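Novice: Quick one: sequence and predicted model below, then my questions.
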Amino acid sequence: MHDLIQLMCKEIVLDEDRWDPRKRSRLWRHNDILQVLNKPKRVERVEALSLDMSQVSRIIQLCPKVFEEMDNLRLLRFYCLDDSHIPTKNPTKLHLPQQGLEYLPNTLRLLHWDRYPSASLPSNFCPENMVYLKMPGSSLTQLWEGDNVPLVNLKVCDLRRSEELIKIMDLSGVPNLEELYLGGCSSLVEIPSSLQLCRKLTKIIVSDCINLCGFPSDLRLTSLEEVGLERCPRITQLPKLPSTVKTLYMYSSGIKQVTAACIGHLTRLRKLYVGGVLESLPCEIGFLINCLEVLSIWGGGPKLISIPDTICNITGLVWLLCHSCKNLESLPNGIGRLKRLKTLYLAGCSKIRSLPSDIGGLTSLECLVLTGCCSITSLPESICDLESLKWLSL
């Protein structure tokens, strides 16, 4: 039904003018778009331009003022159908002169440009209407020159894998920001403290920002639900987080200690991913009794030799993963109390000598992975009581 409605809507747009794409309100067919881009004329009717770059077989040379005659343009998309692994070093098919674009319409509400080839957006662009900004794999070093740029309507900013990005805008002028994605921005050094003014922020992802060392110490934003700090080796302290956080990624970061003050109050936390140089987990992790469903520990430092017994209080835990925790010596006794646990993954935990005798109490356990647990020489008899077990890997 959805496809049928979409087809019908496209036919309605085509009926606006069958011969001249400049007289249509929306353009999505690549031949029509190339015709408009290659021969810029007055195109007042065009409100949306969406080009799947996978359909383009040749390089397109854009002139600096290509959008100057599109005063009503509200949506501009140059995208790859699968942008999940956009290679930033891959040459883009859209070329701009060295000075970049000289104009973008101030009417834009959505700008999605994969592998944007210039260092910044036009200095005369006033993005006060912008709601959605997505420019993954870009050549941006900064969005705009100067900080006083009005972004009062911006809700989503996605600059992932923009490896040359060295700074982001002052966030005090972005009061409605809800999602901020900066993963893979390897030249980024600092997130401005004005992030604390984004009261509507629900997600911030800075994973793989290998040079990021400046990060706000207080993120007690009352709408925040997801924080991604994984593979940020220069972030050494976990910021103060609000109790609203549901997902926290921080494996392979520089964080060695997770204190009770950091996570004991996160009463809505459902997924916790830790590891890297982490030395220990606090006993207060047991305070997450009514919320935590996934605990994933990747690696861990040389002092991570045990998991607090209080983890056995988290009766809602569904997935416990300890991957390549090479110094982990044992699992806590009482693990059999985790009646909802479905997956216990211990691959590469080479110092664990035995499993707890009450492991048979895991009545919901479906998957048990012990690959690389070379110190385990026998399994407890109670393992035969795992009535739900479907997969055992030794």
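Specialist: Sure, I can see it.

Novice: only C-alpha atoms for contact and neighbour calcs from this point on.
Specialist: Noted.

Novice: Scan the chain for its longest helix.
Specialist: helix 2-14 (DSSP state H).

Novice: here's the one I want to compare it with:
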Amino acid sequence: MEIIDDILKKLNPKVLYVNEDICGKELRLKELKSLLSIELIDDVRMIGIYGIGGIGKTTIAKMVYNDVLCHFKGSSFLEDVKERSKCHHGRLQLLQEFLHGTLMVKDLKLSNIDEGINMIKNRLCRKRILLILDDVDHLDQLKLLVGSCEWFGPGSRIIITTRDKHLLNVHRVDAVYEVKELDHKEAIQLFSRHAFKQNIPPKNYEDLSNCVINYAKGLPLALKVLGSFLYGMTIDQWKSALDKLKGKPNMEIHNVLRISFDGLDHTEKQIFLDIACFFKGEDKDFISRILDGCNFFANIGLKILCDRCLITISNSKIHMHDLIQQMGQEIVREKYPDDPNKWSRLWDPDDIYRAFLRKEGLEKLKFINLSHSEKLTKISKFSGMPNLERLNLEGCTSLRKVHSSLGVLKKLTSLQLKDCQKLESFPSSIELESLEVLDISGCSNFEKFPEIHGNMRHLRKIYLNQSGIKELPTSIEFLESLEMLQLANCSNFEKFPEIQRDMKSLHWLVLGGTAIKELPSSIYHLTGLRELSLYRCKNLRRLPSSICRLEFLHGIYLHGCSNLEAFPDIIKDMENIGRLELMGTSLKELPPSIEHLKGLEELDLTNCENLVTLPSSICNIRSLERLVLQNCSKLQELPKNPMTLQCSDMIGLCSLMDLNLSGCNLMGGAIPSDLWCLSSLRRLNLSGSNIRCIPSGISQLRILQLNHCKMLESITELPSSLRVLDAHDCTRLDTLSSLSSLLQCSLFSCFKSAIQV
């Protein structure tokens, strides 16, 4: 049967010409045929093939077409659909070619497009056909030619090739296939066939061939073009050609890749060029913050670039093929290749040096990237760059001084100075009215933040983490749009400024790891604050009671504040605080007013070694789901009258799901027997405590941990809901034979239940 099929394929006049130098075709053909499912003769299936320009979509489509052609009663391969659809005559010609191939009618003439569509619906609805639509770029082209699966007879297959994955999703194709770059072995083989007319390079050309392979990064078009170009050249000529490619792309490759860029709108083009020039390999969230700061709508923009195969995103990093990056950089240079002063973006230190040397003609410059220029010590005047929007000096580890003219750049939206470790001199005041993101984190010699002057209503995020900053000016209160202020691990920062104006937009304040001793009572002016982070502030001794006026606060993080001895009284209900972290503090007790945290879901007091007691009012926090008291070694008992009301009354800790009392100094009888009325309790950890027995009556418990309970003597009947019982090193329990069999029985029940889950 396979021999007959092979003969039919070769004799069929519709078989398309495909170069014999295709590498890896067997695997790709097998993968695509599995998606086509030719054996399913009752279904009509549409398959999409997508990938970047020059990756081999058309070639693979031709291979599949030739291989499966004999299974269909009519077929058509429509090439270059994008270009041919641009005018009415072209669209009419596509319909005629389609119908001629599938109906095998000579001299078919259509008077209009509607006639063609109706003929497809009426004449092909009972015929099994194969159709390839090559290089589609708009939904209207699909609506014209393959508007619905119902237009075609059972067993028909439609294959669509495109650079736009989103187009396939919108048309709701049955499956998509991404054409990947060739692997190293395939790339060597394809390149060698064009450069040397053999499958491997000669010995003396191996290193140079590998340079080409690394440059092409598996793109078949580049491998063919460069191989053909270098054919017959000497080694010195190869070296010269490769040196040229580093600065100037091959235009045949460039023009094919550029087609995808030309199909973007203005904003999408700007995002693409920014990534090509500055952001390849950077963190997606970091890039999104910068792009959003320029009103570029990063989320949708990045998705479109992914759909057009211009970028990929993996592990939260943005990646771009080297040749696509080179194409983008060439677009920036193309109008004025020898005059970097007229480029919109500068990223190469040599080009930046040439542009700054002339000190004129920089009016169009929008973005400067000097990141990781480790020998850069100072930046000259910015007065000749009125349109500069973004300045990236991240990682300029020798930079000591930024010129004061920086402080008045009216259009600057993003200033990146992260890890400029020697930076000392900065404008004493700034009036950057368009600035949205300021990053001075890691500048360990940067001690004084500039005064805020003028209208800086756009500044949303300030990053000062691990800087040498000692204080902030009170003028920071004029930053009315500020959403995030980070000072994590600023070990010299001792005092937060007194704020006299409401800062409604500030949602995140991070002061963890600073030397701060207390917060000012004026903290209540941060009326929009949602997260207050003070972790590892070892000098912090108290919090102001005015904190309770922060009605939108969701979380307070105080873990590692080892000198914090008291938590403030909560004088009014706070509905939104869901998380309170007090691990490793010196608290001896919590105030009875803790019950005013009406929305609290998680309270963590791990390693609070001075904690002696809990207020009974804690049992009135109906929302509490997780309570962690691990290693609170001085805590000998729980509240004396907790949970005395039935859970069915919706009072008490009726939402508590996880209770961790491991490492507490609980003695026998310290656990109230009515603890078990907590119907929501799913996990209980009593490891390392001195309890003697576990009372009966646990209802919905799933996990019970009793490790190292040296005094434990008895465990009564366990609930059927239990899935995990961890009770190793309970030495007294092991010695009681009368209870040993009961324990084994309980464990057996647990394992049996677990298997049944």
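Specialist: Arrived safely, thanks for sending. Since we're looking at a predicted model, the values are computed, not measured.

Novice: related to what we said a few turns ago, check what contacts the longest helix of structure 1 and list those residues.
Specialist: With CA atoms under 8 Å, 6 or more residues apart in numbering as the test, helix 2-14 of structure 1 has contacts from 24, 25, 26.

Novice: got a list of what the last one touches?
Specialist: Residues near residue 26 of structure 1 by CA under 8 Å, 6+ apart: 13, 46, 47, 48, 49.

Novice: May I ask which of those residues has the most neighbours?
Specialist: Tallying neighbours with other CA atoms under 10 Å puts residue 46 at the head of the contacts of residue 26 of structure 1, with 21 neighbours.

Novice: Let me know the distance separating the residue lying closest to that residue once chain neighbours are set aside from residue 47 of structure 1.
Specialist: With CA to CA, 6 or more residues apart in numbering as the criterion, residue 46 of structure 1 has its nearest non-adjacent residue at 4.2 Å, and that residue is residue 25. Separation of residue 25 of structure 1 from residue 47 of structure 1 (CA to CA, to the nearest Å) stands at 5 Å.

Novice: Next: residue 16 of structure 1.
Specialist: According to CA to CA, residue 16 of structure 1 stands 13 Å off from residue 47 of structure 1.

Novice: same deal with residue 244 of structure 1?
Specialist: 38 Å.

Novice: so who does residue 454 of structure 2 touch?
Specialist: With the criterion set at CA under 8 Å, 6+ apart, residue 454 of structure 2 makes contact with 431, 433.

Novice: what secondary structure does it sit in?
Specialist: Classification of residue 454 of structure 2 by DSSP: H, G, I helix; E, B strand; the rest coil places it in coil.

Novice: isn't there a helix covering residue 34 of structure 1?
Specialist: Yes. Assessed by three-state DSSP, residue 34 of structure 1 belongs to a helix.

Novice: That one: how many residues sit nearby?
Specialist: Look at residue 34 of structure 1: counted by other CA under 10 Å, it has 13 neighbours.

Novice: could the contacts of residue 26 of structure 1 go into JSON lines alongside distance to residue 117 of structure 1 and secondary structure?
Specialist: What follows is the contacts of residue 26 of structure 1, written out as JSON lines (distance: CA to CA, whole Å; DSSP: H, G, I helix; E, B strand; the rest coil):
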{"residue": "13", "distance to residue 117 of structure 1": "31", "secondary structure": "helix"}
{"residue": "46", "distance to residue 117 of structure 1": "24", "secondary structure": "coil"}
{"residue": "47", "distance to residue 117 of structure 1": "23", "secondary structure": "coil"}
{"residue": "48", "distance to residue 117 of structure 1": "21", "secondary structure": "strand"}
{"residue": "49", "distance to residue 117 of structure 1": "18", "secondary structure": "strand"}
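
Novice: with those in mind, which one is nearest to residue 252 of structure 1?
Specialist: Checking the contacts of residue 26 of structure 1 against residue 252 of structure 1 by CA to CA gives residue 49 as the nearest, at 40.3 Å.
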